[in-house]
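Trainee: Need coordinates for the following:
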Amino acid sequence: VQWQIEQIEEAQMRGREEGREEGREEGREEGREEGREEGIQQGIQQGIQQNTIAIARSCKQQGLDTETIMAITQLSREDIEAL
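Mentor: Okay, the predicted model is just below:
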């Protein structure tokens, strides 16, 4: 009877450890996925910002006034004047 109790306790301990390890692995995978998604979103935002600056620069080179460029790009006066 004592031997059976020890076997059951040992099995329970192994089960808990396996469960903890599975939980850790799931957490790591979720973290990696969230990181990838955030990276993609940041990349998209940077691309949009770079494109907006390129448009503003082109508008400025074409002689458009700052107010019009501000309306087109939603950039601040300071950002446009810095180009």
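Trainee: only C-alpha atoms for contact and neighbour calcs from this point on.
Mentor: Fine.
Trainee: Can you name the next helix or strand after the helix or strand where Gly27 lies?
Mentor: Using DSSP states H and E, Gly27 maps to helix 2-61. With elements assigned by DSSP H and E, the helix or strand that comes after helix 2-61 is helix 66-73.
Trainee: angle of that next one against helix 2-61?
Mentor: Angle, helix 66-73 to helix 2-61, by axes from the mean of the first three to the mean of the last three C-alpha atoms, to 10 degrees: 150 degrees.
Trainee: For the comparison step, fold the sequence that follows:
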Amino acid sequence: MKRFDLDKISTFVIVITFVLFALALFATGFTKELLLETGVFLVSVKLIIMAHKDNLTNQQMMRELAEIKAKLDEPEPVSDMRQCA
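Mentor: Down below sits the predicted model:
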């Protein structure tokens, strides 16, 4: 299984959102507003996870593009000059 690491800011946002969710739960109790607070919390977490996955995909694409660029920058060996003419 792959390890899922979030940056410090994303982790901080998730923790703060969860703390606010817990405070809203205790302040309002188990009412219909609980569904709204749960939705806000889940959307926040989903957006952070989606941004993290996008970042990982972008890093992978940049590595692959760097490999392609390195291959294109390599000079091609010419085995026989008579074949070029």
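Trainee: Any idea what the TM-score is?
Mentor: TM-score for the superposed chains, counting by TM-score structural alignment, normalised by the length of structure 1: 0.55, backed by 53 aligned residues with a C-alpha RMSD of 2.1 Å.
Trainee: Would you mind pulling up the elements that the helix holding Gly27 of structure 1 packs against?
Mentor: helix 66-73 (3 or more C-alpha pairs under 8 Å, 6 or more residues apart in numbering; DSSP states H and E).
Trainee: Give the aligned range of the helix or strand just after the helix it packs on in structure 2.
Mentor: Downstream of helix 66-73 of structure 1, the next assigned helix or strand under DSSP H and E is helix 77-81. Using TM-score structural alignment, helix 77-81 of structure 1 lines up with nothing in structure 2.
Trainee: can you check stretch 39-51 of structure 1 too?
Mentor: Counting by TM-score structural alignment, stretch 39-51 of structure 1 corresponds to 58-70 in structure 2.
Trainee: mean shift of that stretch relative to structure 1?
Mentor: Stretch 58-70 of structure 2 differs from its equivalent in structure 1 by a mean of 0.4 Å after superposition (mean C-alpha distance after the TM-score superposition for structure 1).
Trainee: buried set for that stretch?
Mentor: Residues of stretch 58-70 of structure 2 classed as buried: none (neighbour count, 16 or more other C-alpha atoms under 10 Å).
Trainee: Likewise for stretch 10-29 of structure 2?
Mentor: Buried residues in stretch 10-29 of structure 2, counted by 16+ other C-alpha under 10 Å: 10, 14, 17-18, 21, 24-25.
Trainee: Show me how far that stretch is from its chain's centre.
Mentor: Centroid separation between stretch 10-29 of structure 2 and its chain, computed with C-alpha atoms, centre = their mean, to the nearest Å, is 22 Å.
Trainee: I'm done for today, thanks for sticking with me.
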